[in-house]
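In: whatever this is, show me its structure:
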Amino acid sequence: MEHTLIDFYRAIEESSAKMLQAAQNKDWDGVARCEGACAVLIEQLRFRSR
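Out: The predicted structure is shown next:
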């Protein structure tokens, strides 16, 4: 399945929302997991947008 750029932005938005929720719950391991997921998605977005 081919992902469009908007799919990456939506996935980043979803992961960022999960990261916020984890931070509000003081779930620092969850924050770190979401941060890692965001980093991967951002790199994929950069690669695809070239």
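
In: every contact and neighbour count from this point should use C-alpha atoms.
Out: Will do.

In: residue nearest the middle of the protein, spatially speaking?
Out: Residue closest to the mean C-alpha point of the chain, counted by C-alpha atoms, centre = their mean, is Cys38 at 2.8 Å.

In: before we go on, could you also do this sequence so I can check it against the first one:
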Amino acid sequence: MHWNLRTVVRLFLLVGGVLALASGTLGGSTTTLLVGAVAMGLGVVGLVTEWNESRT
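Out: Next up is the predicted model:
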């Protein structure tokens, strides 16, 4: 995998999504929980896609 700006943004989405998901779970905020889940999902999908493209 080549590290570039997109990789950093995807890692930011993943880490931020996990933190927002945890915060929403602990705080009982459904909106924060959903935003965290979406951000985490986008980060994971983006990193997996980038990793698969770099293998070929």
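
In: how close are the two chains, by TM-score?
Out: Taking TM-score structural alignment, normalised by the length of structure 1 as the basis, the two superposed chains have a TM-score of 0.71; 48 aligned residues with a C-alpha RMSD of 1.9 Å.

In: still on that earlier bit, structure 2: which residue goes with the residue nearest to the centre of structure 1?
Out: Here Cys38 of structure 1 is matched to Met40 in structure 2, going by TM-score structural alignment.

In: and if you look at Glu13 of structure 1?
Out: In structure 2, Glu13 of structure 1 lands on Val15 (TM-score structural alignment).

In: cool, Phe47 of structure 1 as well?
Out: So Phe47 of structure 1 corresponds to Thr49, using TM-score structural alignment.

In: show me the helices in structure 1, by range?
Out: 5-24, 28-48 (DSSP state H).

In: the inter-axis angle of the shortest one versus helix 28-48?
Out: In terms of direction (axes from the mean of the first three to the mean of the last three C-alpha atoms, to 10 degrees), helix 5-24 of structure 1 departs from helix 28-48 by 160 degrees.

In: separation between the match of Cys38 of structure 1 and Arg55 of structure 2?
Out: 23 Å (C-alpha to C-alpha, to the nearest Å).
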